[in-house]
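Student: sequence-free structure coming up:
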């Protein structure tokens, strides 16, 4: 029988190109040792491998043909957030899925299951932070904080599935509902403050010139706009590389290239992938007030969508090159997709080109699950919003019919409990896999020998607060 360690190493190497070992370990794998939730974020392909081999078993009835749609592929609570529609070209701030790197044609239940498991792991994370089992530098852990409990996780799972199903029901009554978005929340909703912050950072907002992604990433000096010097985020390029990037990607951009840098250490799942940031705008800028004419474009090496590695025959669409597939799926999942969204083959690799959102914000899991009062209520509010946003996205996978909606609305109620139970049980497997990865990396010397598998290495993060700007 193949050991779990061998399975783990094989699956991580499929997308990362390197398996964790005493010889060589990626920064991504070090990040994944922080806690089981971080491990889960970086190992989507392991989730699908376990589905394919039966380690995780979902209700068969929901895996029939009508249950297919365009899926996120890596659906978890940190892959939802606020962004501006039409990318950096729009000002309408909405709450929606915000990560499409693993998007493809798949079964809707795959996204549902992956999200439910993330809810369970979030509960484990909260309790582990309060007991000192896990460490974080995202928020300050104080004695007055309370964590969500197992009952809160179960309530959030139920809320998420109900919200998802109810949104699909509304679409069955009126197909135009699939073009709705979440853009406003009640005063006491956990997402209200974050929504208002994001709106202020959009072009035309009060904080655009100080707190938008564009403003915080750039500096205007001597009549020129360029990326700020930040060795932890950006790396300056050699002249030869700069020229090659400029020549290759200029036709895909909507204005002049003002600066190019390599982006370092972004994300968890695709942390190892090469990516470059292009500062794009008019060649002549008069002052900082011309900032709204500019935007940041990401050019990212695209890896195969995780579901396609374990399930290569789900749809012929998934045989598109990874960047083409990601771009096509993002266009379908979003109501108004980024205006700048394309794919390029360069140096025998596929690259995804897309604009970065000025006001992209998401809620840190730590701030969501640890609160002074009623964390379970906030957790359920968030799960409800994600359920609605996911249903709207799934529904856009087929805008000509409501076959998918009929199928899910009819069958989900019969299998809610079985689906939830399977996901809660699988979360224990993820916790064990995280401990196994910590043991592997500790042998390599990247984790101090005195630390146990449940005491991961902590990386300092300068960003604090409820809303995490990307």
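Tutor: Okay, I see it. Please read these numbers as outputs of a predicted model, since none were measured by experiment.
Student: could you use CA atoms for every contact and neighbour count after this?
Tutor: Noted.
Student: buried sites along stretch 419-429?
Tutor: Under the neighbour-count criterion of 16 or more other C-alpha atoms under 10 Å, stretch 419-429 has 419-420, 422-424, 426-428 buried.
Student: got the contact list for residue 45?
Tutor: Under the criterion of C-alpha atoms under 8 Å, 6 or more residues apart in numbering, the neighbours of residue 45 are 11-12, 15, 306-307, 309-310.
Student: repeat that with 6 Å
Tutor: residue 306 (C-alpha atoms under 6 Å, 6 or more residues apart in numbering).
Student: give me the secondary structure label for it.
Tutor: Look at residue 45: counting by DSSP: H, G, I helix; E, B strand; the rest coil, its state is helix.
Student: in helices, which of the buried residues of stretch 419-429 fall?
Tutor: 419-420, 422-424, 426-428 (DSSP state H).
Student: just give me the residue right at the centre of this protein.
Tutor: Nearest residue to the geometric centre of the chain (C-alpha atoms, centre = their mean): residue 79, 3.2 Å.
Student: take this one as well and set it beside the first:
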């Protein structure tokens, strides 16, 4: 049986074939990003692809968020130490945040797993570091802050992985980052205020609080989801944004779709949670447009109520093939993409959504299911001062290290490779600088493609204007 010392040495030995300094490498690519962007739009609701492009056009940062496939392609040409384990696959700084455990405790961790897949842990860390540098540039924090947030992030990952290397399997499995931890670690009054505000916001983000914001009663007193284009719309109303030839429009109404989705989903829940779900009756189902990279994929919101007419909102989101699948030799053991997302989330988080499960929809589309918005909070980057931005970087670094340690069971191996020096931090900061420059070049070519009509981009206002009375 190998000891911690043995595994640390194995990690250190990996530097022989993959020196830490080599992690700085990014082969400047003159490849045209447009075909890859088009490829990532295949299979989506075509009328919404233009909205996806419109959101990506806002800034180099939203462009970076909106197309994980492009960086997966580029990362496949970079060195790594050879370890393959479950990774997030789309690990940018807006895919972290707060969420509630089934016991109603507020935790902080990675919270988006659409692209989860076996791969090199370095890919997650590189995408995350680059996202911080790109965001800092976008928000004009300056070169000093850009470097500081990157180094704070990598340092936190390094330190947390070293701690995990000495912990038992159960200690790693149960460990979590609570918002009480973040309060104690706040180094400035502004950071403390941000954490407190996030906690207060999370406590308000309940199903009951969401009900009046997106629902209304019709003339017969029925509780329905309110159309709000282009964010929310009913499939069979005149406001639908589905393509005219979409197979879902051939259904009589939303109920056959809901029944199909629920049939397999229930069997993926534990018995007690199936019993809880049975205490709710569905009232309505609508399409919800979410995020940047996910725009155009199918995402439904089901409004359900108990016998006191208290609500439960379930989000039923399409699970497509991971963007990593074509770029790593390792295969996901789950053949169902919804199952891949769910099992990846359960493996990387210390606790997961009470209603997390998966299902298959009409025509074999894969979906996963979770609660909509329940105590979920994300960073408000525009309000961060320099220290709060650095604190957020440290927290994301720590959370990612914990997720990688839990998913891989190889914390000592990773920690041995990283070591105690700044060598990896120096390399990854160089990588982030190079990839940020690449992202800006790609963004310029994307803008040109939209201006010249190679790609069609439309804003939220454009869609809303189309349906003005």
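Tutor: Sure thing, it's come through. Since this is a predicted model, take the numbers as computed values, not measurements.
Student: what TM-score do the two superposed chains give?
Tutor: Laid over one another, the chains give 0.76 as their TM-score (TM-score structural alignment, normalised by the length of structure 2), with 399 aligned residues with a C-alpha RMSD of 3.2 Å.
Student: circling back to that earlier point, ok, the buried residues of stretch 419-429 of structure 1 vs residue 436 of structure 1, which is closest?
Tutor: The closest of these to residue 436 of structure 1 turns out to be residue 428 (C-alpha to C-alpha; 12.5 Å).
Student: that closest one pairs with which position in structure 2?
Tutor: Under the alignment (TM-score structural alignment), residue 428 of structure 1 maps onto residue 437 of structure 2.
Student: try residue 46 of structure 1
Tutor: In structure 2, residue 46 of structure 1 lands on residue 70 (TM-score structural alignment).
Student: helix/strand/coil for the residue lying closest to its match once chain neighbours are set aside?
Tutor: Using C-alpha to C-alpha, 6 or more residues apart in numbering and skipping residues adjacent in sequence, the residue nearest residue 70 of structure 2 is residue 36, 6.4 Å away. In three-state terms, and counting by three-state DSSP, residue 36 of structure 2 is helix.
Student: neighbours of residue 36 of structure 2, how many?
Tutor: For residue 36 of structure 2, the count of nearby residues is 14 (other C-alpha atoms under 10 Å).
Student: now do it against residue 78 of structure 2, distance only.
Tutor: 18 Å (C-alpha to C-alpha, to the nearest Å).
Student: one more: residue 203 of structure 2?
Tutor: Noted for residue 203 of structure 2: a distance of 42 Å to residue 78 of structure 2, by C-alpha to C-alpha.
Student: ditto for residue 431 of structure 2
Tutor: Applying C-alpha to C-alpha to residue 431 of structure 2 and residue 78 of structure 2 gives a distance of 10 Å.
Student: next: residue 433 of structure 2.
Tutor: Distance from residue 433 of structure 2 to residue 78 of structure 2, by C-alpha to C-alpha: 15 Å.
Student: how about residue 420 of structure 2?
Tutor: Following C-alpha to C-alpha, the distance that separates residue 420 of structure 2 from residue 78 of structure 2 is 23 Å.
Student: where do the helices sit along the stretch 351-469 of structure 2?
Tutor: If DSSP state H, counting those that start in this stretch is used as the criterion, the helices of the stretch 351-469 of structure 2 fall at 386-408, 411-418, 423-451, 460-466.
Student: and those helices as CSV, adding distance to residue 161 of structure 2?
Tutor: Output for the helices of the stretch 351-469 of structure 2, formatted as CSV (distance: least, C-alpha to C-alpha, whole Å):
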stretch, distance to residue 161 of structure 2
helix 386-408, 6
helix 411-418, 6
helix 423-451, 13
helix 460-466, 42
